[in-house]
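**Student:** generate a structure from the sequence data that follows.
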Amino acid sequence: MTDKPTLVKCLVWDLDNTVWDGTLLEDPDVELFPGIRETIIELDSRGVLNSIASKNDYDLAWKHLEKLGLAEYFVHPQIGWGRKSDSVAEIAERLNFALTTIAFIDDLPTERAEVNYHSDAVRCYDATQAGELTGLPEFSPEIVTVDARRRREMYQASFRRDAEKETFNGPDEDFLRSLDLVMAIKRADEVDLSRVEELTLRTSQMNATGVHYSDADLRKLLADPDHEVLTVTLTDRFGPHGAVGVLLLERHPRLWHLKLLATSCRVVTFGAGAVLLNWLIDEAARAGGHLVADFRATDRNRMMEIAYRFAGFTTDACDCLTVLGEAAADGLQHLHLVADRRDASTTMSLTAPELAVAAETAVRPG
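**Tutor:** All right, here's what the predicted structure looks like:
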């Protein structure tokens, strides 16, 4: 049985002789190739972002895309006269995507070769394959969530948010307060499962263990009274950020075991991870217990280790760890913290369940 290919998060399109049939500078009324519109819209509906790397006059190309009714579907387009490898790299960096999740489609073998020479992790496709893309496994997520269907809109909102930040005069904390950020933490239900599974699958930089939890795994945890499966959403005055985090927590009499914390890279700059951790630590402190977090280093999640260390987690030994047994030999660490009360965030409001109350209820004699 072969492994499933890494899902493509963003497809970068050439324009001339790829999206449309001809060269725009030679024919200002150039038409779309058959099926291109449908492919772009279908990928968008699956949560695959579309972007552009084209050697063209920006104003002419963008006006033509608007005329064709396609401009709104492209995020962070790179239209100019530079190298396409630079354009692809810029798109990946701006979206904060690994190059392994970027694909590029162009009619010219020389352009595809140039991109691969500088970024061999980028998957390249000939323009003649455009009509086949939606049938390929790397463009076909098993589950398409509500957040996936509006992913483009959320990224476009983030660009508007970033543009406002560029013109904001004042400290970063004041800008965050101006956004009217609201974090909502809730216990997951059946409707949330696909969003939770997608987060564990897509998030790599801010995933504490790199573990993917399947729908079946999550259903078992939901049915277990000793476990909490929590989802995190974030909104601001520009609109929803969607599901941005998941926590998998197991409660023991002396400690709370944080099996997984994964947060979206999109909300790192808002301090969402710190707010989430401080809330959980405060809840554990109210319950009078210790907190132990699983962490497994990967080549992408160094930021998560820093977040844990900054919150106060250490590798120091504690008698409470005996209930968990030895950490697995595959690099899993048990990071320990004696929970203490934490101040509420000053940059966002928070709605969340009272886990400490639930813990007390769970251990109270009947």
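**Student:** could you use CA atoms for every contact and neighbour count after this?
**Tutor:** OK.
**Student:** who's in contact with Leu258?
**Tutor:** Neighbour list for Leu258: Leu247, Leu248, Leu249, Glu250, Leu291, Val292, Ala293, Asp294 [criterion: CA atoms under 8 Å, 6 or more residues apart in numbering].
**Student:** where do the strands sit along the stretch 101-250 of the chain?
**Tutor:** Shown for the stretch 101-250 of the chain, the strands assigned by DSSP state E, counting those that start in this stretch span residues 102-106, 123-126, 181-187, 227-236, 239-251.
**Student:** other residues contacting the second one?
**Tutor:** Meaning strand 123-126. Thr100, Ile102, Ala103, Phe104, Ile105, Asp106, Asp107, Leu108, Pro109, Arg112, Asn116.
**Student:** ok, 6 Å please
**Tutor:** For strand 123-126, the external contacting residues (CA atoms under 6 Å, 6 or more residues apart in numbering) are Ala103, Phe104, Ile105, Asp106, Asp107.
**Student:** give the buried residues for it.
**Tutor:** Arg123, Cys124, Tyr125 (16 or more other CA atoms under 10 Å).
**Student:** any idea how far Asn96 is from the second one?
**Tutor:** Going back to what we said before, that points to Cys124. Using CA to CA, to the nearest Å, Cys124 is found at 19 Å from Asn96.
**Student:** this one as well, want them side by side:
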Amino acid sequence: MSDNTLDELRTAVAERRLPAPAVRRALAGSAEAALMRKAGRLLAGLEAENAPAVSVAVHATFTAGSFEPLLRAALVGAGLAPAIEHGEYGTFDLTLATAALTADVVTLLLDAAYFLPRDWSADLETLEKHVEARLAEFRGLLAGARERTSALLVLHTVPLTSEVRDAFISVRARAGVARLWCELNASLLRLVEEDPQVVTVDLVGALAEAPVPVRDARLHRYGDMPYTDGALLVLAGQVRRVVQAKRGLSRKVLALDLDNTLWGGVVGEVGAQGVQLGGLYPGNCYLELQRTARRLRDQGVILVLASKNDPQVVEEALTGHPEVLLRPDAFSVSAVNWSAKAGNLRDAARSLGLSTDAFVFMDDSDFERGHVAGELPEVALVPANGDPAYLVGALLRDGWFDVMALTETDRRRPELYRTRALRSDFATGFGSSEEYLAELGIGVEIAPATGFTVARLAQLAARTNQFNLTGIRFDEAETAAMSADPGHLVASIAVADRFGDDGIVGAVWVDRRAGAWKVLNLVLSCRVLGRGVELAIAGWLLRTARDGGAGTVEGRFTRSPKNGVAADFWTRAGFTQAGDGEVFAFDLSDAFPDLPEWITLRERSDD
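**Tutor:** From the prediction side, this is the model:
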């Protein structure tokens, strides 16, 4: 990060906009705590009108020092406009016990002293009882806070200082205190399994690989600052990844180069048998990157091949080389040609029905990455040049693909997007779109939300941008609460056709406490648009509301930079514009519009 970067931050604040994409990438990838601290302070007045806003409250058991500006810089690097507030020093327990906690995200910063007695003895049994009691108190405070807020609560594992560990001169006792502390951190991590509203990031694990000192003894004693700025920047990066996932900014597609990225060497020059892959260094580095990409694909990341090469040579290498793990069918789209990679990425996005801001592009060429940055600044870039030993770390470090919870639909996503190409081929030769849709055999199943589907519905709310009627992103806790409330209706929408089952691709949240049912939001994955699914949902909603005794159904459309495709949904569904222009209504005494005749609608009850 340079002085020019800081100048761009000043300009962005003055112009009330996010910094340029290249500057945000610099913020997202920076490990320079001093510059990030300065950047965060410059961004304190940012009121970006072109970015999703997020409010974050920071409460610490110690003096938080530079954490606020470091977190602000990290969040702006992720493309967010954060509003950060911090609690007063010494009020941590009181805040958890009594405060309303109205922010979107509440970050709880912990240190070892919070769990240790002020004057502890080297009696391991006594120390263990105190730590366990303190942990129980903290869990109780957390449970009480959870009942008073809908915020996501983010906390972290806690490093044990050497002053505590090395004060035990018995080797066995030292192992015992280390075990005690591992169990404490395991308990903090286990909170994630117990409550969807709590996230624990593994700061201890992250610091183990960070080239920064965790603690400065003088700062600790002088100002109750147990962590260095470098350690706080690592923590800010971990929190940024959580907030990024919560706000639905995760990427879905990994576009990969081949030469000197997925294997060493240029296949067009050395042939399929001459590339470096597997065996000893550096071939083992490229093999590990392929393993990592395959693991990402198994978790739902869509792989795209983007290589300037002769297709026949690449086909020979991908199918014939015994060490290749990513065979041709691992890629949902392959662009192997001599065209500009920016254009190939645009075409791949069009084929997948996704925006290019869902892409991460990994390439060893400075020129290729620079060209993509100039043409498609919204694409996240990962350099693959330099020592290949660092390829995997470069790909995973920024958490581009993080999600709040992994669902079965996520795992099936790469194959689901491959079927889009099959549908495109099948579509040729029909006289009309209606004939094509009828031959697809589309089935839509609508079902009340359950404990098994709530996480998927919350994920759809977070990550759907195009067909998202109001932009309200109900999280997992809110969705679960509404699904259990008789005054609300939360339903999942699943779609299948002759090419396979797309799984749950949509969700609707409805307030049905009055005679006029109000649709709080309706989201639908872009991969099923164009089939009339949204109209089938509207028809189901009208019939369900009438059967439930409602007189009208109201919906809203709140325009965003990305949801123009849904702008005419309510009028196409037979609703009439009313109120302030964002409101649409349907009188249930009127005749209902016909459902798309090519869709078979199935409704599953909650019995």
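**Student:** pick out whichever of the contacts of Leu258 of structure 1 sits closest to Val338 of structure 1.
**Tutor:** Leu291 (6.4 Å; CA to CA).
**Student:** so what does the closest one match up with in structure 2?
**Tutor:** Matched across to structure 2, Leu291 of structure 1 falls on Val553, judged by TM-score structural alignment.
**Student:** element containing that match?
**Tutor:** strand 552-556 (DSSP states H and E).
**Student:** for that strand, packing partners?
**Tutor:** strand 516-524, strand 583-587 (3 or more CA pairs under 6 Å, 6 or more residues apart in numbering; DSSP states H and E).
**Student:** in structure 1, what range does the longest one match?
**Tutor:** Put plainly, it is strand 516-524 of structure 2. So strand 516-524 of structure 2 sits over residues 255-263 in structure 1, by TM-score structural alignment.
**Student:** mean per-residue distance, the matching stretch versus structure 2.
**Tutor:** With mean CA distance after the TM-score superposition for structure 1, stretch 255-263 of structure 1 departs from structure 2 by a mean of 0.8 Å once superposed.
**Student:** coming back round to it: out of the helices and strands packed on strand 552-556 of structure 2, which one sits most buried?
**Tutor:** strand 516-524 (a mean of 24; mean count of other CA atoms under 10 Å).
**Student:** show me what whichever helix or strand comes after it is in contact with.
**Tutor:** Sequence order places helix 533-547 as the next helix or strand after strand 516-524 of structure 2, per DSSP H and E. Helix 533-547 of structure 2 has contacts (CA under 6 Å, 6+ apart) with Ala573, Leu595.
**Student:** equivalent analysis for stretch 93-103 of structure 1, please.
**Tutor:** By CA under 6 Å, 6+ apart, the surrounding residues in contact with stretch 93-103 of structure 1 are Val8, Lys9, Cys10, Leu11, Ala121, Val122, Arg123, Cys124.
**Student:** for the residues you listed, which one is nearest Val75 of structure 1?
**Tutor:** Minimum distance to Val75 of structure 1 across the contacts of stretch 93-103 of structure 1 is 9.3 Å, recorded for Cys10 (CA to CA).
**Student:** show me what the closest one lines up with in structure 2.
**Tutor:** Alignment note (TM-score structural alignment): Cys10 of structure 1 maps to Val253 of structure 2.
**Student:** its match and Ile302 touch, don't they?
**Tutor:** Yes - here Val253 of structure 2 reaches Ile302: they are 4.6 Å apart, a contact under CA atoms under 6 Å.
**Student:** that older thread, what angle do the strand holding Val553 of structure 2 and helix 533-547 make?
**Tutor:** 140 degrees (axes from the mean of the first three to the mean of the last three CA atoms, to 10 degrees).
**Student:** residue range for the next helix or strand after strand 552-556 of structure 2 in structure 1?
**Tutor:** Using DSSP H and E, the helix or strand that follows strand 552-556 of structure 2 in sequence is helix 569-572. Counting by TM-score structural alignment, helix 569-572 of structure 2 falls onto residues 307-310 of structure 1.
**Student:** now swap in stretch 39-51 of structure 2 and tell me
**Tutor:** Under TM-score structural alignment, there's no match for stretch 39-51 of structure 2.
**Student:** try stretch 191-210 of structure 2
**Tutor:** Going by TM-score structural alignment: stretch 191-210 of structure 2 matches no residues.
**Student:** helices along structure 1, start to end?
**Tutor:** Applying DSSP state H to structure 1 gives helices spanning 36-45, 58-68, 84-95, 109-118, 146-149, 151-167, 172-178, 193-202, 215-223, 272-286, 302-311, 355-363.
**Student:** so which of those helices is nearest Ala208 of structure 1?
**Tutor:** helix 302-311 (5.9 Å).
**Student:** please tell me how far the residue nearest the centre of structure 2 sits from Ala330 of structure 2.
**Tutor:** Closest to where the C-alpha atoms of structure 2 average out (CA atoms, centre = their mean) is Ala245, at 2.4 Å. Distance, Ala245 of structure 2 to Ala330 of structure 2, by CA to CA: 25 Å.
**Student:** do Gly283 of structure 2 as well
**Tutor:** Counting by CA to CA - Gly283 of structure 2 and Ala330 of structure 2 are separated by 20 Å.
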